[in-house]
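Trainee: missing the sequence, but the structure's below:
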């Protein structure tokens, strides 16, 4: 079977729905990072295993789960509390692991972005791939931007093409905007100082290609506007109604925040270099 790990912090709103969607597994773990709401109570109410660890980053938190949680099975599915496993996705991942060769380290998975009960297939550039299902001992995570991607891999990664559901806006737009303001700072640092090789832009793996594309496109003047036009017009996001328009505007704004924070970081770095050079000249005199 499959062990399930759900990362949480103050997820009393979303956690019940997530836990109900994985009641087919007899090894569900909630890894919490300091919740002050009813998240802990909900985890115990559903009878799942509960763990705590201070949050540093998504990559480190997932690696902590692999290293320290008493996971019963060789295969591990990672979820966030605002994600839901459908019957079709469950069937797809079970079929995938039952038919996986010994050299398969894990699987990329994709999601349906849901807003106001609607799947934003066009606006969200479906499918987007994340490394979420892995064979224990065969894979690690590394951080990139506000999220994570696969790190050290022993073997190869395949794909589960049936999506799960992602309710990123379940706590309202105010919470989403606050969260993405923080995320934009992390993305700015990653895209500026952890620039992937240009060859990654042409990778067949979305998990490798997308970070590279974002890093290079962020350097184009007017990229936030282009991001909106691509999603809303070229990708036919306009057929997804008002939810699609709202989503595309906010994703363009998110890219705008990243771009101006990258610009700010460059100025700080340039000023620091100038000050350092000036001190060297003064010392030589």
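Mentor: Received, thanks. Here the structure is a predicted model, which is why all the values come from computation and not from measurement. Numbers count the residues shown, from 1 in each chain.
Trainee: from now on I want contacts and neighbour counts done on CA atoms only, so please keep to that.
Mentor: Fine.
Trainee: what residues are up against the nearest residue to residue 240 once chain neighbours are set aside?
Mentor: Residue nearest to residue 240 in three dimensions, not counting chain neighbours: residue 120, with 6.7 Å by Cα to Cα, 6 or more residues apart in numbering. When contacts are counted by Cα atoms under 8 Å, 6 or more residues apart in numbering, residue 120 touches 112, 113, 114, 237, 240, 243, 244.
Trainee: from residue 114, how far out is the fifth one?
Mentor: The gap separating residue 240 from residue 114 is 11 Å, by Cα to Cα, to the nearest Å.
Trainee: all strands for the stretch 151-285 of the chain, in order.
Mentor: 156-166 (DSSP state E, counting those that start in this stretch).
Trainee: what's the local residue count around residue 39?
Mentor: 22 (other Cα atoms under 10 Å).
Trainee: which residue is the nearest non-sequential neighbour of it?
Mentor: Residue 39's closest residue in space is residue 12 (Cα to Cα, 6+ apart), at 4.7 Å.
Trainee: ok, and here's another one to check against it:
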């Protein structure tokens, strides 16, 4: 029985620095779709040189933009990537093997993070996300941020690791924390959690401990420590902005957020 054909789907916005490596790593795919939201840095030209079908539409939000890109796929099976991710050779082999005889409606892939100036330590916990799926049985969750693929059917974990190059410096990671915390306020403003002041005081410490100790980033030296501190700051911002919104009676906008980004 022939292998199921694969469409790779990527959303972009001014990602010329990373899109070439991303698309080169998925040259094994049968179809590559890039949905761009108005790049001016050559992203679309680079994508076209790698054989991608390039489409353009205004940015509609992370979840909606990705869903629009998925809808452009020619094949049932989709591999959804961010523009700053890449598929190593071993992961490519395992993805192809899974598509020989798919045993699930979706597969979770692990993701290795570049943390400022080094890869996360080998023994640190890897995040995992549904990225390979039958798109006729899946959809994006609809969240403003931290959107995910929701699958109607069984999901299995695939022993395949994505490389995520992410933010290259502390400034970029702090900017992302600020941007994402504002988007989370938009998701949560109708269901504000209780005890916001208590959460502001204590939850950042919990978030730091979870990231630094439980997930093992203490093994990453100062890069892991700085990343954990920024993660704790992000946890603080989420609740501080919700508290601000509640104090204003919910009348204020949660912030003007530039979200025309192709990466996560």
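Mentor: Yep, that arrived. Being a predicted model, the structure only gives us computed values, none of them experimental.
Trainee: fetch the TM-score of the aligned pair.
Mentor: Once superposed, the chains reach a TM-score of 0.82 (TM-score structural alignment, normalised by the length of structure 2), with 244 aligned residues with a Cα RMSD of 2.5 Å.
Trainee: what does residue 28 of structure 2 correspond to in structure 1?
Mentor: Applying TM-score structural alignment, one finds that residue 28 of structure 2 aligns to residue 24 in structure 1.
Trainee: does its match sit in a helix, a strand or a coil?
Mentor: For residue 24 of structure 1, the secondary-structure state derived from DSSP: H, G, I helix; E, B strand; the rest coil is coil.
Trainee: measure it to residue 100 of structure 1 for me?
Mentor: Residue 24 of structure 1 is 21 Å from residue 100 of structure 1, by Cα to Cα.
Trainee: residue 176 of structure 1 too?
Mentor: According to Cα to Cα, residue 176 of structure 1 stands 37 Å off from residue 100 of structure 1.
Trainee: and what of residue 60 of structure 1?
Mentor: 27 Å.
Trainee: what does residue 224 of structure 1 give?
Mentor: Taking Cα to Cα, one finds residue 224 of structure 1 at 40 Å from residue 100 of structure 1.
Trainee: give me the more crowded residue out of these two.
Mentor: residue 224 (23 against 14).
Trainee: that one reaches residue 249, doesn't it?
Mentor: No - look at residue 224 of structure 1 against residue 249 with Cα atoms under 8 Å: they stay out of range, at 9.3 Å.
Trainee: quickly list what's touching both of the two.
Mentor: By Cα under 8 Å, 6+ apart, no residue touches both residue 224 of structure 1 and residue 249.
Trainee: re the thing from before, how many neighbouring residues does the aligned partner of the residue nearest to residue 39 of structure 1 in structure 2 have?
Mentor: Structural alignment (TM-score structural alignment) places residue 12 of structure 1 against residue 16 in structure 2. When counting by other Cα under 10 Å, one arrives at 20 neighbours for residue 16 of structure 2.
Trainee: quick one: residue 16 of structure 2 and residue 251 of structure 2, what's the gap?
Mentor: 39 Å.
Trainee: kindly report the same for residue 182 of structure 2.
Mentor: 15 Å.
Trainee: between the two, which one's more packed in?
Mentor: Neighbour count, other Cα under 10 Å: between residue 182 of structure 2 and residue 251, residue 182 has more, with 22 against 9.
Trainee: what's the counterpart of that one in structure 1?
Mentor: Mapped onto structure 1 by TM-score structural alignment, residue 182 of structure 2 lines up with residue 185.
Trainee: start and end of stretch 224-233 of structure 1, how far apart?
Mentor: Stretch 224-233 of structure 1: ends 14 Å apart by Cα to Cα.
Trainee: so where in structure 2 does it end up aligned?
Mentor: Using TM-score structural alignment, stretch 224-233 of structure 1 pairs with 204-213 in structure 2.
Trainee: buried stuff in the matching stretch?
Mentor: 204, 205, 207, 208, 209, 210, 211, 212, 213 (16 or more other Cα atoms under 10 Å).
Trainee: next up, the contacts around the first one.
Mentor: Pointing back at residue 204 of structure 2 there. 232, 233, 234, 235, 236.
Trainee: contacts only, for the residue nearest to it when sequence neighbours are not counted.
Mentor: Closest residue to residue 204 of structure 2 apart from its sequence neighbours, by Cα to Cα, 6+ apart: residue 232 at 4.5 Å. Residues in contact with residue 232 of structure 2 (Cα under 8 Å, 6+ apart) are 203, 204, 205, 206, 207, 208.
Trainee: which of the residues you listed fall in helices?
Mentor: 203, 204, 205, 206, 207, 208 (DSSP state H).
Trainee: out of those, who's nearest residue 127 of structure 2?
Mentor: Proximity of those to residue 127 of structure 2 (Cα to Cα) peaks at residue 207, which lies at 15.2 Å.
Trainee: quick check: chain neighbours aside, which residue is closest to that closest one?
Mentor: The shortest distance from residue 207 of structure 2 to any non-neighbouring residue, by Cα to Cα, 6+ apart, is to residue 232 (5.3 Å).
Trainee: quick one: the counterpart of that neighbour in structure 1 from residue 226 of structure 1, how far?
Mentor: Aligning on TM-score structural alignment places residue 232 of structure 2 opposite residue 252 in structure 1. Using Cα to Cα, we find residue 252 of structure 1 at a distance of 8 Å from residue 226 of structure 1.
Trainee: kindly report the same for residue 95 of structure 1.
Mentor: Residue 95 of structure 1 is 39 Å from residue 226 of structure 1, by Cα to Cα.
Trainee: now swap in residue 106 of structure 1 and tell me
Mentor: Separation of residue 106 of structure 1 from residue 226 of structure 1 (Cα to Cα) stands at 34 Å.
Trainee: before we move on, what about residue 276 of structure 1?
Mentor: 37 Å.
Trainee: and what of residue 43 of structure 1?
Mentor: 43 Å.
Trainee: now swap in residue 160 of structure 1 and tell me
Mentor: In terms of Cα to Cα, residue 160 of structure 1 sits 30 Å off from residue 226 of structure 1.
Trainee: quick one, helices of the stretch 1-150 of structure 1?
Mentor: Shown for the stretch 1-150 of structure 1, the helices assigned by DSSP state H, counting those that start in this stretch span residues 15-21, 39-45, 58-68, 87-98.
Trainee: tell me which other helices or strands the first one touches.
Mentor: By that I understand helix 15-21 of structure 1. helix 39-45, strand 83-84 (3 or more Cα pairs under 8 Å, 6 or more residues apart in numbering; DSSP states H and E).
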